[in-house]
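Student: with the sequence up front, the predicted model follows.
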Amino acid sequence: MKKKIFKNTILIILLLVVLCGVSIIGVLYSYFNKQYVSSLNQAAGYIAEGVNLSGLDFLTDLNENEKRITWVAADGTVLYDNKADPHTMENHKNRTEIKQAMTSSAGTSVRYSKTLSEETIYHAIRIADGSVVRVSVVRKSVPALLMKVLLPIILVLLLGVEFSAILAYRLSKQITTPLEAIDLDHPDESTVYDELSPFIRKIRIQNEQIQKAMTQLQAQKNEFALITENMQEGFLVVDKKEIVLSHNRSISTLFDVDESVDGKHVLEINRSEEFIDCIKKAIQGIHSEYICPVKGRFYNIYANPVFRNNEVAGAVVIITDVTEKEERENLRREFSANVSHELKTPLTSISGIAEIIKNGIVDEKDVKTFAGKIYDEARRLIHLVEDIIKLSQLDEGEQAVEKTPIDIYDLSRIEIHHLEPVAEERHIKINLQGEHMMISGIHSVLEEMVYNLIENAIKYNKEDGTIDVMIKKKKHRCEFCVKDSGIGIPADQLDRIFERFYRVDKSHSKEIGGTGLGLSIVKHGAKLHNAEIKIESALNVGTEINLIFPI
């Protein structure tokens, strides 16, 4: 600003100097021109009077070197000229000043010579005999006069420039110093000249508006940050150059990054090809999503384009944990496959036996045996369907939820009584130990849980083995324990035994029987009763399963 004021001030001052100079020269030239003409008129009148009185003698006796004197007859013939031979001069009757004098007693004209850059002023007066006396004088033109005074003009201009520079510098400093001293945060505290008061007032008003807008923006930013920072989902914003603009705490936790990643390329967060491709599609204006495995879990990446003035300005990325959904989907697929297999096996057996009987291939004495096999397979199907229904009810929460006080000791004794015939076939002894304890539960579900645990202990036990069913109280909790001396479970399969249709020893699954859903029902029943499951097992030693119920 200071430079601009300095430059403009110099230009204005120089312009004023030039205009003043031109005006003064013009005024002086006009003034001296009038004096010149007046002097010439007086001289012409004096000479005309002399010629009128004395004729040619007056002219020859007159000693005049500055002015040119010409005497012209009434017909235009030159009678006398003090600068040239009159006999060689042409007729002057058509000269402007002569013609004017002939008609109105006096005439004046000015003729300019481009070659000599001179002006000649002529003044003619008609005398009594009709002849004309003309007096002329030569003077320099304005350009010629200016050329003569060029050096002084240049000197004056140089002085003007120097003076202008000093004046402009001081003026610009006086103008800008108060402006530079203004405290933009507290303009009212600044000392300025009166002309700046409206400016200071506008700054104050603008500061108030800016502060109000900043407060609103900060409030919105804090609100947005509060929302995004407390989101379980990852939240990421990138611009169209794939530079990270913002991210929340979930992104930092998921990808092990900190705040320094803001302002850097999105590759700093994740370098997987699918992740980058998902964001690139969003920046191209296409919604995209994909499931990304990270740290043993599954995350759904949603990338949506952000438009500004109908152009993509960047992308917003939402990352949600879909591990449970994926696991449920995998379980569903596995469950469907297992159900199909478990249903197909007895149905195939029933169909095959029925076909043999239908074709009359079976002897009458063997029909009963084959019918028994059909019955067994049908019962197996019924048990499978019943277990699937029970498990479905537990999954969907359709089981009756009315809980009543139940003596877990008495319930265990009843279920042991039901299973003793099966245990006796393999010479397995079941022992019930502990005390009577009341828990709040759903009778049908608890009955199924106890039955399945004891039945599994029988199925996977050894001949002449033992099963201990123990009920005891521990710190306001009831612990129900089933311990067998069976084949045990490998340590790497302990986490899977509660999966549907999962069997540790698949080679003996047909011999052992069952649906493979018993422990899954136990798991869901425990969840329904807020019970904790603990399991310990050693190969060829046995397995111990504990259900810990709150009292």
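Tutor: Okay, I see it. Numbers count the residues shown, from 1 in each chain.

Student: going forward, measure contacts between C-alpha atoms and count neighbours the same way
Tutor: Will do.

Student: contacting residues around residue 548?
Tutor: Counting by CA atoms under 8 Å, 6 or more residues apart in numbering, residue 548 touches 477, 478, 479, 480, 531, 532, 533.

Student: where does it sit: helix, strand or coil?
Tutor: At residue 548, secondary structure determined by DSSP: H, G, I helix; E, B strand; the rest coil is strand.

Student: ok, and here's another one to check against it:
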Amino acid sequence: MKRNKSLSKQFLLLMGTFFTLFLIGISSLVGYEHYLTDSFREKNNELEYKEMLVRNIDDSFNSAILQSRGYFAFGNEMMLEDALEQEEIILEYIASLEEMLADGEEQIFPMNLTDFHQVFFGSYLPEATRYYQEGEVENLQSLVYDQGASQEIADFRTYLKEQRLAVDEQIEDNFNLLTSKLNTSQWLFVSYLLFILLVLFYMTVTMFKKVGKPLNELAVTAQKIASGKLVSLPEWNNREDEIGTLSSSFSQMVRSLQANEEEVVAQNEELLAQQDELQAQQDELQNNLTVMEERKNELEARNKFILDLTDTLDKQELLVSVVINMGNVFQANRGVIVLLDHSKLHASFGLTDKAVAQFKSHLANGFVQRARETTQSYSIKRICTPEEKLYHENDMYAYDLVAPIFSTNNEMIACMFFSRYNADFTSSDIETCDALSKQVNIALGKLLAYEESEHDRLLYQDILNSIHEGAQLVNRSGNILQVNTNMCELFDCPSFKKMIQAPFEEWMEKMIEKVEKHENLILYMRNVLKGQTEEGQTITYEIVDQEKRKVMKVYSEEVYRNNQHFGFIFIHRDITKEYEVDEMKSEFVSTVSHELRTPLASVLGFTELMLNKVLSEDRQKKYLTTIYQEAKRLTALINDFLDVQRMEAGKQTYEKKFENIVPILEDVIETQKGSTKKHELTLVLHTQKTTIIGDKAKITQVFNNIINNAIKYSPDGGRIEISVLDSEEKLIVDVKDEGIGIPAEAQKQLFTKFYRVDNSDMRQIGGTGLGLAIVKEIMKGHEGDVELFSKVKEGTTFRLIFPLATHHDEVPNSLSPTSLKDRHVVIIEDDKNLATLMEMELQDSGFAVKHFSSAIHALKEVERKKPDAIVLDIMLEEGKMDGWGFLEKVKSKPNLADIPIIISSALEEKEKGIKLGVKDYLVKPYQTSKLVNTILQTLLEQNQRGEILVPSEE
């Protein structure tokens, strides 16, 4: 075959020609369109530049004309200067226009521009300017109207507009020309494309005739030969292409087939003879195959049995697998396996629950004992029971296989029983059973070992999970071996099971996402794994948490097993509270130092002045007032500390009575008014239901703290409104100020003790941060609540919510002076100064008072003459009777037990005093007026109960 006659070569040549023509046409068309586009762009740029020059010239002339007219109209020299400046600008534009325009008619336009420029700037404008400056208005009007200057300017402006329109028309004509040529080019491309398609169609038809026809004839000839017909071959052998080669090869193949046909017929007869022999061999192979199939099924059953032994970690599933698979191996009709431990766990098939229970209850019979003694499996032949015979009338036999299972220490741990009716168990079956029993033993042993290890693992995991700290056990490479749930919760990890075997980098990434300034933590843990940390070294870090701050401390310990170091345990302990307490302690020490030292400095300073200098009476009174106020401030501060301590210890008690809060609020407001002149304090009542059940002293403390807080945090003054209203059996007191407000982020912690807002304006105000914490606790003690509404720089509203008292009796607040005549009060106090102060206060109120520093002497006096009330200090003379002893003695005497006793002590043991029967418990320091009011209230209550006040007799 010649290469130049190859069909593939011809096809490639035709395709190459087609694509060459196609590419030539496309390239020509694209080149032509580029030429058109470039020509259009060049012409268009030129026209646009010309249009710009004409527009600029028009604008400059208009500007010069308008500016000159403005000059003549208003006399503004600046407008004249602007008009003259356009002269040079217009000349430059005209020069540029002359350069771009060709010779001929296009030069007429620049010449006209030049002429008008010379006339306007050389004649009209100078002459008109001269007339205007010399005041020759008539000559100026003559120049403009009579001599035709105005008309000439108007004609020139019209001429410029016509020139601009002409340029615009040239631009549009250029665009239309481009569009027309592009359309023509596209039609040429479509025509050329149709021509190329016709050429391709002609080439395809030619190739089909040259290739398809001979191939079709060869296919028809092949079908006829395949059907056994004798046909003449087509004459295509003279072709020198692939068709000729195919035709020649096809002819040789046909002749070879015809030559071999006779030989095939002879061989077929010989094969028929051999077929009979093969059939006999096939029958023999079929018998062998049946035997092999049975052996295969037996092996598959044994393999499945062994595989199932290792496929489960559940004991019950293992027993079910054992009894069913061994039943399949032995083709048993019934079977059961029972563990011989305390659980008696079992599995069976073919047996009822009753039969299994019966079997388990007779495990101690001779069959099991024999298997235990012989340590081998054995079979039993017996006559079937009536239940087993079913409808059979003749005797039938059943065969039982007893198979023991022994542990590695030769202890029988389970026993299996199988029954079948078709045949006895052979010695091969028994050997197989013994072998499989050993497999069961191994599987049970592994399962028991797994259960033990799993029990230990779960126990260790439960121990780890019960630890409040996060714990993780890692090997020396940093892979996690064990981790508790607290650790996973800290860092939002998946379940602890998914974290097992997690590499160091993986679990560190989860920690990095949650830890602020994680570099130190990573370095610490890497050093631990490298053994480069000192013993007992720890590190503290903070967890990023939107809700609250978390501070963690982590320490590590090396873990050994069998004296081999295999890893480390990291403990992450939450020390947020300790950390915050340390911060609060530091803040508290600083605050208390300031709050205590400031009033002490005033007290000491004014006291020193009064001791060392002779002062006028007014100045002494002023200094004493200052000392008194600072002492009250110290007292309030100390009382706040003691209140917090008492509340934290759960020792705070309340003497609740029916109280009308309006008088309480009025007293507090009156007191607070004395501490400010900038604020307007007003009380607004929206309800008549103003009675609650509460401790008057504590409620007064709440109102004092809240209103004082409103005064302090509105340093620029303003209105403070105290509103009282009721809602759904609740009494609400709103205290609203117009102060600096409280930031939203600080409001959640505002009622925390020692908390102070981190704000420079509020820092200047001062305070211990205890007032609102005490308010919160007191309101909780009264089954109420306190709420806060605040906006920065707009003010704050504190809402106090009390339960309303639905039934109460009004209690008068005072006794008549005549009822106090000769009332006898005993004071037992070893502090002479304080005792003198109390004695004077009580005497001024109309009481008869006796003072004793010794409880023993006082007891004798009380027994001699029964007083109306006793004021008792707890800490008296050391080594003698103290206040508690005196109290017990008095309460043990029937004739003295009803004397009201008011304890006056610095000890915080009010609960103990109330239990022993005291009437009230006043904690030093307190105002002596409070003692007087307490005694008055006590006597008042006696009077209301019908206890007539009778003066004591000697």
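Tutor: Right, received. Where do you want to start? Owing to the predicted nature of the structure, the values given are computational and were not obtained by experimental measurement.

Student: kindly provide the TM-score of these chains.
Tutor: Overlay of the two chains. TM-score (TM-score structural alignment, normalised by the length of the first structure): 0.56; 372 aligned residues with a CA RMSD of 4.2 Å.

Student: of the contacts of residue 548 of the first structure, grab the buried ones for PyMOL.
Tutor: Restricted to buried positions by 16 or more other CA atoms under 10 Å, the PyMOL selection for the contacts of residue 548 of the first structure reads:
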select buried, resi 478+479+480+531+533
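
Student: identify, from the contacts of residue 548 of the first structure, the entry nearest to residue 445 of the first structure.
Tutor: residue 531 (12.6 Å; CA to CA).

Student: what's near enough to touch the closest residue to that closest one other than its chain neighbours?
Tutor: Leaving out its chain neighbours, the residue that sits closest to residue 531 of the first structure by CA to CA, 6 or more residues apart in numbering is residue 549, at 4.6 Å. Residue 549 of the first structure sits next to 439, 477, 478, 479, 480, 529, 530, 531, 532 when contact means CA under 8 Å, 6+ apart.

Student: quick check: residue 549 of the first structure vs residue 447 of the first structure, distance?
Tutor: 14 Å (CA to CA, to the nearest Å).

Student: all strands for the stretch 1-150 of the first structure, in order.
Tutor: 68-72, 78-81, 106-113, 118-126, 132-140 (DSSP state E, counting those that start in this stretch).

Student: related to what we said a few turns ago, out of the contacts of residue 549 of the first structure, the closest to residue 234 of the first structure would be?
Tutor: residue 530 (31.2 Å).

Student: now for that closest one, how many residues are close by?
Tutor: As a burial measure, residue 530 of the first structure scores 13 neighbours (other CA atoms under 10 Å).

Student: who's in contact with it?
Tutor: Residue 530 of the first structure touches 549, 550, counting by CA under 8 Å, 6+ apart.

Student: which of the three states applies to it?
Tutor: Using three-state DSSP, the structure places residue 530 of the first structure in coil.

Student: per the alignment, residue 212 of the first structure corresponds to what in the second structure?
Tutor: By TM-score structural alignment, residue 212 of the first structure lines up with residue 448 in the second structure.

Student: re the thing from before, can you list the contacts of residue 548 of the first structure in JSON lines and add secondary structure?
Tutor: Output for the contacts of residue 548 of the first structure, formatted as JSON lines (three-state DSSP):
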{"residue": "477", "secondary structure": "strand"}
{"residue": "478", "secondary structure": "strand"}
{"residue": "479", "secondary structure": "strand"}
{"residue": "480", "secondary structure": "strand"}
{"residue": "531", "secondary structure": "coil"}
{"residue": "532", "secondary structure": "strand"}
{"residue": "533", "secondary structure": "strand"}
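
Student: and the strands in the stretch 451-600 of the second structure?
Tutor: Under DSSP E, counting those that start in this stretch, the stretch 451-600 of the second structure gives strands at 470-475, 480-483, 515-516, 538-543, 550-561, 564-574.

Student: nearest to residue 773 of the second structure, of these?
Tutor: Of all the strands of the stretch 451-600 of the second structure, strand 550-561 comes closest under CA to CA, at 22.4 Å.

Student: average offset of the closest one relative to the first structure?
Tutor: Superposing on the first structure and averaging over aligned pairs (mean CA distance after the TM-score superposition for the first structure), strand 550-561 of the second structure comes out at 2.2 Å.

Student: who's in contact with that strand?
Tutor: Contacts to strand 550-561 of the second structure, defined as CA under 8 Å, 6+ apart, come from residues 528, 536-544, 565-576, 579.

Student: 6 Å instead, please
Tutor: For strand 550-561 of the second structure, the surrounding residues in contact (CA atoms under 6 Å, 6 or more residues apart in numbering) are 538-543, 566-576.

Student: how about the helices of the stretch 751-900 of the second structure, start to end?
Tutor: 760-763, 771-781, 832-844, 855-864, 883-892 (DSSP state H, counting those that start in this stretch).

Student: before I go, just wanted to say thanks for your time.
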